[in-house]
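Engineer: Fold the following, please.
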Amino acid sequence: MAQALVNIRMDEELKKNLEQTCNELGMNMTTAFTIFAKKVTREKRIPFDVSIDPFYSDSNMAHLRRGVQALNAGQGVEHELIEADGE
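Structural biologist: Below you'll find the model as predicted:
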């Protein structure tokens, strides 16, 4: 089967992390992208949910900005850090 070259641009840190993860899984990035391409082609869909993180919604970002402004003005309430169980 003939091979084709595909160039992908991504953030350098993301590439480094992806290479490390692929290595831990016993494959290289070419194998990972080939698996992705075969699954997309077979299923005719992106094989995972693609959604917007609600944390970055306009209303939440406005709420966070108001909180930062209140803290900077000395009007906010600072809470102790709560650690999750097992972490």
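Engineer: Please count neighbours and contacts with C-alpha atoms only from this point.
Structural biologist: Will do.
Engineer: check which helix or strand covers the residue most central in space within the chain.
Structural biologist: The centre of the chain sits closest to residue 14, judged by CA atoms, centre = their mean, with a distance of 9.1 Å. Take DSSP states H and E as the rule and residue 14 turns out to sit in helix 12-24.
Engineer: now the angle between helix 12-24 and the next helix or strand after that helix, please.
Structural biologist: Per DSSP H and E, helix 12-24 leads on to helix 29-43 as the next helix or strand towards the C-terminus. Interaxial angle of helix 29-43 relative to helix 12-24 (axes from the mean of the first three to the mean of the last three CA atoms, to 10 degrees): 80 degrees.
Engineer: Following up with a second sequence; could you model it the same way so I can compare the two?
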Amino acid sequence: MTSTLVNVRLDENTKKGMSEVCSELGISMSAAFNIFAKTVVRERRIPFEVTADPFYSAENMSRVRHAAAQLDAGKGTEHQLIEN
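Structural biologist: All right, here's what the predicted structure looks like:
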């Protein structure tokens, strides 16, 4: 099977960190990306959980905007901070 070249852009810190981890594992970055790609193809999924911060969900952002508008309109209520 012939190989093809794929370019991947990473920030310097990520590249350095990945290079260090790959070195500790005794594999090249190319081998690591190949393992990732083959796992994606075989399992037909990203082989780890990919999530978004729920704070930024549309529903929560709507609540935050509404609460901010209430405060701006002077309709906010004072409350006591409850610490556990």
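Engineer: what's the spacing between residue 61 of the second structure and residue 54 of the second structure?
Structural biologist: 10 Å (CA to CA, to the nearest Å).
Engineer: Give me the more crowded residue out of these two.
Structural biologist: The residue with more neighbours, out of residue 61 of the second structure and residue 54, is residue 61; 13 against 10, by other CA atoms under 10 Å.
Engineer: quick one: secondary structure of the closest residue to the more buried one other than its chain neighbours?
Structural biologist: Nearest residue to residue 61 of the second structure in three dimensions, chain neighbours excluded: residue 55, at 7.3 Å (CA to CA, 6 or more residues apart in numbering). Following DSSP: H, G, I helix; E, B strand; the rest coil, residue 55 of the second structure is assigned to helix.
Engineer: My read is that residue 55 of the second structure contacts residue 63, right?
Structural biologist: No - with contact defined as CA atoms under 8 Å, residue 55 of the second structure does not count as touching residue 63 (10.3 Å).
Engineer: ok, and for whichever strand or helix holds residue 68 of the second structure, which residues are buried?
Structural biologist: Assigned by DSSP H and E, residue 68 of the second structure belongs to helix 58-72. Residues of helix 58-72 of the second structure include none that count as buried (16 or more other CA atoms under 10 Å).
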